[in-house]
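Peer 1: Need coordinates for the below:
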Amino acid sequence: MFEYHGWIALRSTAEAIDDEPPLRLGEIQALVDEFAGYALMDLRPMNGTYYIHLGGHPNHGGQYAEAVIGLFAEVGKLAPGAYGLLYVHDDEHPEHMLNFRIHRLVRGTVTEYADHLLSPVIPTLEDEDTN
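Peer 2: Coordinates of the predicted model:
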């Protein structure tokens, strides 16, 4: 299983004030639309700022994991002032099957970090299977 939850606050640049320069909302919406139908994902304004919220739990990560993390990188290219976090857990990942990983988007760059709040999944979130 591949589980992910995240958000991105959209800003065209780190210096942007009152939507100047304007966001490339059409291109960003097209990226969000690619996940329509099989993910919880939306792009919407709240109090003058646009946000992307996303979450999902498909059976396998693989290409889907790459696409979700790639979304963060693509948004960073289109809106270099955007920032956000993506928590992922891939129980099929050979190195991180028992851990969540955090992907951080800041100033157009996505970096990956170890999670210490929900990891290790066993025993933090789940009991060990004793059968």
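Peer 1: Going by C-alpha atoms from here, please, whenever you check contacts or count neighbours.
Peer 2: Will do.
Peer 1: Tell me where the protein has strands.
Peer 2: Applying DSSP state E to the chain gives strands spanning 2-9, 40-46, 49-56, 83-90, 100-106, 109-114.
Peer 1: one more to put side by side:
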Amino acid sequence: MSLTVLVADDSKLSRRSVIRALPPELETTLFEATNGKEAIDILAQSPVQLVLLDLTMPEVDGVGVLEYLSEQPSSPDVIVISADFQPEKQRTVMSLGAKRFLRKPLDKEELAMTLFELGYL
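Peer 2: I've put the predicted structure just below:
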């Protein structure tokens, strides 16, 4: 069974890095968003199960995406992947429903362990 994943980051290089970090045994259907507004549009139209979300994006930031998801009757799991590792920011995103907060640059083993802990592997 394929896991539907949305990778939302304004940097193409970062999106590619996150996609390459996904474990090869994880069968995925991928969506990509270059900003928070695109992410929200995809989430409104497609049944996404997992969001890999950057915080600093144009139009709508990652916190705005999490706020949108918190208002939905059901929402996907969210793993925030950001270089903005301030404790207050971590508390904010976790209070809005993020499952984990991972630091950029993304460590493949840390992502795999997180996916295992969340039941995807």
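Peer 1: Once they're superposed, what TM-score comes out?
Peer 2: For these two chains in superposition, a TM-score of 0.34 is obtained (TM-score structural alignment, normalised by the length of structure 2); 72 aligned residues with a CA RMSD of 4.8 Å.
Peer 1: Turn the strands of structure 1 into a markdown table, including mean neighbour count.
Peer 2: Shown next, in a markdown table, are these (neighbours: other CA atoms under 10 Å):
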| stretch | mean neighbour count |
| --- | --- |
| strand 2-9 | 20 |
| strand 40-46 | 15 |
| strand 49-56 | 17 |
| strand 83-90 | 22 |
| strand 100-106 | 22 |
| strand 109-114 | 14 |
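Peer 1: among the ones you listed, which is nearest Val121 of structure 1?
Peer 2: Checking these against Val121 of structure 1 by CA to CA gives strand 100-106 as the closest, at 7.5 Å.
Peer 1: could you say what helices and strands the closest one packs with?
Peer 2: Applying 3 or more CA pairs under 8 Å, 6 or more residues apart in numbering; DSSP states H and E, one finds that strand 100-106 of structure 1 contacts helix 63-78, strand 83-90, strand 109-114.
Peer 1: now the strands: where do they sit in structure 2?
Peer 2: For structure 2, applying DSSP E gives strands covering 3-8, 28-33, 50-53, 77-82, 100-103.
Peer 1: Same list (those) but as a markdown table, adding mean neighbour count and distance to Leu111 of structure 2.
Peer 2: Output for the strands of structure 2, formatted as a markdown table (neighbours: other CA atoms under 10 Å; distance: least, CA to CA, whole Å):
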| stretch | mean neighbour count | distance to Leu111 of structure 2 |
| --- | --- | --- |
| strand 3-8 | 22 | 13 |
| strand 28-33 | 17 | 15 |
| strand 50-53 | 24 | 10 |
| strand 77-82 | 23 | 9 |
| strand 100-103 | 19 | 8 |
